[in-house]
Structures are given as structure tokens and as C-alpha cells.
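K.L.:
after the sequence you'll find the predicted model.
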Amino acid sequence: MKKSAGIILLAIIFISSLFYSTKTTLASEMSFTVKAILPENQRSQEVSYYDLRVTPGQKQTLQLELSNDTDEDIVVKASANAAITNDNGIVDYSYNKTKKDSSALYTFNELAKLPEEITLPKHSKRTVDCVVTLPEKAFDGYILGGMYFEQKGVEEAAKSNESMAIGNRFSYVVGVLLSENDREVKPELALNKVSPDQKNGNNVVLMNLQNKQPALIKKLQVDAKLYYEKEKKPRYENHQTALTMAPNTNFDYKIDLNEQPFVPGNYTVKVTVNDGFRDWQWEKAFTIEEKEAKSYNATAVNLPPEQKQRLPWHWIFGGIIGILAVIAGIVYYFRKKMKQQQMQLEKYKTHEEK
């Protein structure tokens, strides 16, 4: 019992740190507010998000109160989103079109239905319903998601006047945590694909980390080292602590090359991960091809000119030699043919003289 209580308390503390309202306006400029109306199956009344104990096949309507205290009517865009782990290692609820993780049985966006647009007249309040339909089959662990609200028109304004639009951007997230029992589900982490890539014009190596279980990870530590060929000392490395992972999600952890070009060859990454309770260790080899390295180096924004892609002279010379060989072959063919024709002509003349 003490162990279960500790797990529940840890989950509540963790989720509290994850659910937030994103505001980029000043308090006096707030366009609207969102408040969760907590139902009877709420596990804790001390939090402002939905932490619900549900049952298989249950259909529940979650209610939220939206308020507009301004002097203008506004339209709010809304979406019920599955929680993801973004590439900064942070649980994120702001994406409504994300690819379902291969390990996930259910995602919040599949279970929840929310109006896409909500009109709020000036100085008014409105109750909005989100209908959640639980799967018939029971599940252990957590389904995690959030209801995301943003004032409509911000993106359009940003295109016409970005400096003005940024100051007026305003959004809310109300988190939803669904569980059916207190059975502990432990994370199961995996290292998937490793590959060279580019982020914001910077050369990086990406390592896809996956949480295969419906378990929350509050404090993830990742230590990644990149080795070239058979070198014993890593060329590049990255160590981060206090990352978070949502249940049944994956993200790309990166090693930055720090203003260095990709060098073609064979590489190995060694990755150690700790979720606060146990370690995972992986070692994976991969190859960066010469053509691939040159392509990334040519478009990297942080490389000095001398390290960008140079002209591939060996290919150029090879091409020139090939073209010359073709020309020489054509010349040889026509000279040979002309010689044969000349010999036939001389033979014909000799025959006529006789």
C-alpha cells in the first residue's frame, strides 16, 4: 500500500510539472482563460488538470469553462492532442497531427472529441464539452493527453506583421491523465535508428529513443558518445539530465557536431540512459557516405567556407576523361570507316584500269 501511494504521489507531482498554460502576452492583455471543471472521478482535487480514474468502455464528458473578458468577440481553435515527447526531451501537448508511436495501443486524440472552433462573445463565459470514449479492453498504466486552445487569427496576423503577432499570441493547455488501476508499469526504453541529419542548419547525429510502455518518465538522463572508425576517444558527445518522456512515445536525441563538418566513414554511438531507477546501455554502428557528408556540409549554416563542400575534382576529372574517351572512340570509328571506304575506292579504280 505504501509503495502504491508513493507511486501515485510521484505521478501527481510529475504531471503537475508537465501541464501548463502557455502565455506570451502580458496579464493585462489576456484574450481568454480556460478552467477545468473537475468531475467526481477526479483522483485529486488539488490539481487543475484532469487526473481521472476510468473504466473500460466508459464514455465521459469533460467540461471546461472558457472566459472572454475583452471588449471584442474572439474565436478559439481547440484540439484534443496526444502527449508526445518533443526533440528537446520535454512532454508536449501542442501538436494535433502526430504519428502514433508503434508501441501505443491507444492515444488520447483517438479517444477524445472536442469542437474545433469556439466563438466567445465579448465579456462572456461558455462551457465547452470534450467527450472521451474509453476502449472496451482494459489497460494498465496511463493514457496522457491535453486539450489545446489558441486564439484564431494569430497565425494569419503573424504572416502580415510578425512583431505584432508574437506579442498577442496566447494559448492554453489543460492536461488529461487517464488510468484504470494502480498497477505499476515500468518504462521499457529502446534505441532505434541512428543517422546523420541537420537541425536548424547544424550538422547533427540523431538517435531515436523510444518509451515502449504506458509509463511516465519524470527524470531521464542520457549520455551519448560518438566514435569515428576505431578511435577510442569520442569525437563528439552530449549529456543531459532532467528530461521527460510521455507514455508510448519516441524522440530524436541529438549529438551536435559543434561547427564541424561530417567526415565520411564508419561510426559508433554508445548511449547510456537512466530513468531514475535503472540503466539502459546500447552500442550501434552506422556509416556516413561521402555523398551524404558533402550534401549536409554544403548546406550547414555554421561551417566556415573552407569546410563547406568543395568541388569533387576526382568526379570532374573522371567525367572529363570519360567524355574524352567517348570522343576518341567516335574519331577512331569514323577514321577507320573512312580508311575502309578509301581502300575500296582505290581497289575499284585499279579494277577499272585493268
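P.N.:
Looks like it arrived, so ask away. Please read all numbers here as calculations on a predicted model, not as lab measurements.

K.L.:
please count neighbours and contacts with C-alpha atoms only from this point.
P.N.:
Will do.

K.L.:
wait, is Lys97 part of a helix?
P.N.:
No: applying DSSP: H, G, I helix; E, B strand; the rest coil, one finds Lys97 to be coil, outside a helix.

K.L.:
counting neighbours, what do you get for it?
P.N.:
When counting by other C-alpha atoms under 10 Å, one arrives at 10 neighbours for Lys97.

K.L.:
and the residue nearest to Tyr95 when sequence neighbours are not counted, what does it touch?
P.N.:
Nearest residue to Tyr95 in three dimensions, chain neighbours excluded: Asn81, at 6.3 Å (C-alpha to C-alpha, 6 or more residues apart in numbering). Each residue near Asn81 by C-alpha atoms under 8 Å, 6 or more residues apart in numbering is listed here: Tyr93, Ser94, Tyr95, Asn96, Lys97, Phe108, Asn109, Gly145, Gly146, Met147, Tyr148.

K.L.:
mind running it again at 10 Å?
P.N.:
Residues near Asn81 by C-alpha atoms under 10 Å, 6 or more residues apart in numbering: 92-98, 107-114, 144-148, 173, 175-176.

K.L.:
let's bring in a second one:
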Amino acid sequence: MFKRLLLLAAVIAGVVGSGQAVHAASVNFQVAPEIPKNQIDKRLEYYDLLVTPGTTQNLTFLIQNTDSGSHKFAVSVNRAGTSPDGNTSYSEHGVKPTSSLKVNIESLFPKPHTYTVDPHSTRRISLKLKAPKEAWSGILLGALNVQKVDQDASTNGTVGITSRPGYAIGIQLQATKTLPTYTPELQFNGAQVATNASGSNVSALLENPAPILQTGLHVSAQVLRNNKKVLSQEIAGIKLAPNAQMAFPLTKTTTSLKSGTYHLVVNAQNGEHKWHFEDNFTVVNPVMKSKTETKAKQAHDGPFPSWLVAVMIAIVSALGWYIWYLRSHRQD
């Protein structure tokens, strides 16, 4: 039974809850969930639970370390989000929730913790789930995230990205066995701009305010200046996590956008539902000196410019000579 669960959990991309993906990478360890009795769909290999409000239960899973040395694993329950490429993401913990989120799944579980697993052994770990006292609408969506944190971290020297092997096992909680039908909703939270010497990043902030996973969203956006297109992007098949915000990215520029006012236009569609948003934003590029340049100048000039110091020394020297000259002639 355990081997079967390990095989199922080690799938690189599995389907979870209406199309959300769970990604796993295995390096000398494996993770498998122990499915509880209140599982809604027994065929699924992730936690798809019908939870009674006000109750508590343990979610148990197994970490098998197949290596010859012990390893440490960081364990956390992460709320589902939407990555910039439009996929469901479970990689971050403690992300600021949207105003539409009523119940944060992360608050129902213990805080992130690190566990040690001995070589060639399996450790059973339980996390206590404390359900809200009142029933919630829709689904609470997240994942059990397990990452090896002591070794095997690989770094891409070209882009400076460090990756660690890990598993994400989906957690979907419902207070009712049958979910109501939700009409797709889309909320526009404005433009987000980040500008530096290497270029400019402009994102349209799009939020799914409904407690249900929205799939099949198509978004196209462009940035105009003086009615001329300077940035654009189009992504189809977006999955918006429940009550989550996506930073929809427009094409990054190789140089910073010039200072001025820009106009963002967003068009989105999901089936027969369409949305149109517009917003103006301003880019300001201040001319700033680096800290190195500032410190070098301060060290070189001191509290006064060097030329002023030289003039002051010359004046003092001349004044001293003149006083000496007057005194010597008076004595004569």
C-alpha cells in the first residue's frame, strides 16, 4: 500500500481539484499522503475533504528518506495562488491575502516546521487541522509543501535562481459535499510598475473574488503612450485560484520606460463572460547617484571642497606673514 501511495505522489504533474496542478521533484526522498475517511473522491491522491465546521482532525503523510544520510525537510501548508504564467501555484507561504478571502487555509494548520528523517527510514508526520466554527462558501484550496532544505539545492549561475527538490500535495476543503454553481468573476486592482536600470516590469493586477477555482480565462493587455503601443501580452488558459490575485505580466522592456503617463488596457474573456478594464499610471525615473559614488566623493572632499581648503590655507598663511612683518618693523 505504501509503495503504491509513493508512486502516486511522485507524479511530476498530477491533476488536482478542477485542473490545478501539483508538481513534485524527487531526489533521494518521497512523500505520500494517508487519505482519511472523510475523503470526498476516494480515487484522488490528494486531500479532497468534506470537513464539518468546528471539528479537528489530523492530516497524516509519510516522508521516506532513501539516502544514506539524514535529511531535514521544511513542511508547510501554503494557500493556492496564481503564478505570472497563469498556473496555480503553491510555492509561497504567508502571502498577503486579498480582501475577498474570508478563511485563510494557512491559519487552519500549524506554522511551518522543519523535520529530520533518518537515513533509509520513513517518518510519519501529522498536522492538526482546525476547521472554522462556521461553514464557509466554496472551497479552501492549498497544498502540503515538503522541501528538502539541508542539501541538494541547485543554483543556476546564469540567472541566479536556487531550486530545491520538493513535493506539493493538494488540499481542498469543503463544508458541503455539493458546491453551488459560481458565475466567473474578475476584479481589476490596477497597474503595478517596477522600474530599474535593467528595464521596466508592468503588471495588471487581476483578482478572482469567488471561492472557486476559475479555469479557461483568456487575457490580453497592452500599454499605450500617446496612443502608441509600447508593451503587450496575451495568455490563454489561465487558472485563477480562489480569492487570489494574479500579477498579469506585460512584456518586459530592456530599458526603463521613460518618465511620463501611460495608459493600460485589459481585455479578458471566460466563455460568454467578458471584461474590459482601463487605468492610467505614471512612471518617474529620478536621477540617483550610487552609494559608492557618494562615499567616494565624501572621502575625497571631506566636509569642505578641496579647492576651498587650499584657499583658506593660503589666506591664513598670508595673514600670518603680514602680522609677523608688522611686528618686526615696529620693533625696529
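P.N.:
Yep, that arrived. These numbers come from a predicted model, not from an experiment.

K.L.:
if we can go back for a sec, need the counterpart of the residue nearest to Tyr95 of the first structure in the second structure.
P.N.:
The pairwise alignment with the second structure assigns Asn81 of the first structure to Asn78, based on TM-score structural alignment.

K.L.:
do Glu65 of the first structure as well
P.N.:
In the second structure, Glu65 of the first structure lands on Leu62 (TM-score structural alignment).

K.L.:
mind listing what the aligned partner of Val95 of the second structure in the first structure touches?
P.N.:
Applying TM-score structural alignment, one finds that Val95 of the second structure aligns to Thr98 in the first structure. By C-alpha under 10 Å, 6+ apart, the residues touching Thr98 of the first structure are Asn81, Ala82, Ala83, Ile84, Asn109.

K.L.:
ok, so of those, who is nearest Gly319 of the first structure?
P.N.:
Using C-alpha to C-alpha, Ile84 comes nearest to Gly319 of the first structure of those, at 48.8 Å.

K.L.:
could you find the closest non-adjacent residue to the equivalent of Thr251 of the second structure over in the first structure?
P.N.:
Matched to the first structure by TM-score structural alignment, Thr251 of the second structure sits across from Asp256. Ranked by C-alpha to C-alpha, 6+ apart and with sequence neighbours excluded, the top spatial neighbour of Asp256 of the first structure is Val204, at 4.6 Å.

K.L.:
over to Leu49 of the second structure?
P.N.:
Gln39 (4.6 Å).

K.L.:
how far does stretch 7-23 of the first structure sit from the chain's center?
P.N.:
Taking C-alpha atoms, centre = their mean, to the nearest Å, the mean C-alpha location of stretch 7-23 of the first structure is offset from the chain mean by 22 Å.

K.L.:
ok, now stretch 234-249 of the second structure?
P.N.:
Counting by C-alpha atoms, centre = their mean, stretch 234-249 of the second structure is centred 13 Å from the centre of its parent chain.

K.L.:
before we move on, the earlier item: and the contacts of Thr98 of the first structure, which is closest to Met164 of the first structure?
P.N.:
Asn81 (27.7 Å).

K.L.:
and the closest one, what element?
P.N.:
strand 74-82 (DSSP states H and E).

K.L.:
that strand vs the second structure, average offset?
P.N.:
Compared with the second structure after fitting, strand 74-82 of the first structure deviates on average by 1.2 Å (mean C-alpha distance after the TM-score superposition for the first structure).

K.L.:
quick one: the helices in the stretch 201-332 of the second structure?
P.N.:
291-301, 306-331 (DSSP state H, counting those that start in this stretch).

K.L.:
and the shortest one, what other elements does it pack with?
P.N.:
Right, helix 291-301 of the second structure. On a contact count with 3 or more C-alpha pairs under 10 Å, 6 or more residues apart in numbering; DSSP states H and E, helix 291-301 of the second structure meets helix 306-331.

K.L.:
check which helices and strands the helix it packs on is in contact with.
P.N.:
Using 3+ C-alpha pairs under 10 Å, 6+ apart, helix 306-331 of the second structure is in contact with helix 291-301.

K.L.:
how far off helix 306-331 does the helix it packs on point, in degrees?
P.N.:
Interaxial angle, helix 291-301 of the second structure versus helix 306-331 (axes from the mean of the first three to the mean of the last three C-alpha atoms, to 10 degrees): 10 degrees.

K.L.:
and helix 291-301 of the second structure, how far out from the chain's middle?
P.N.:
37 Å.

K.L.:
swap in stretch 191-208 of the second structure?
P.N.:
Its chain's average C-alpha position is 14 Å from that of stretch 191-208 of the second structure, according to C-alpha atoms, centre = their mean.

K.L.:
cool, stretch 32-50 of the second structure as well?
P.N.:
Worked out by C-alpha atoms, centre = their mean, stretch 32-50 of the second structure lies 28 Å from the chain centre.
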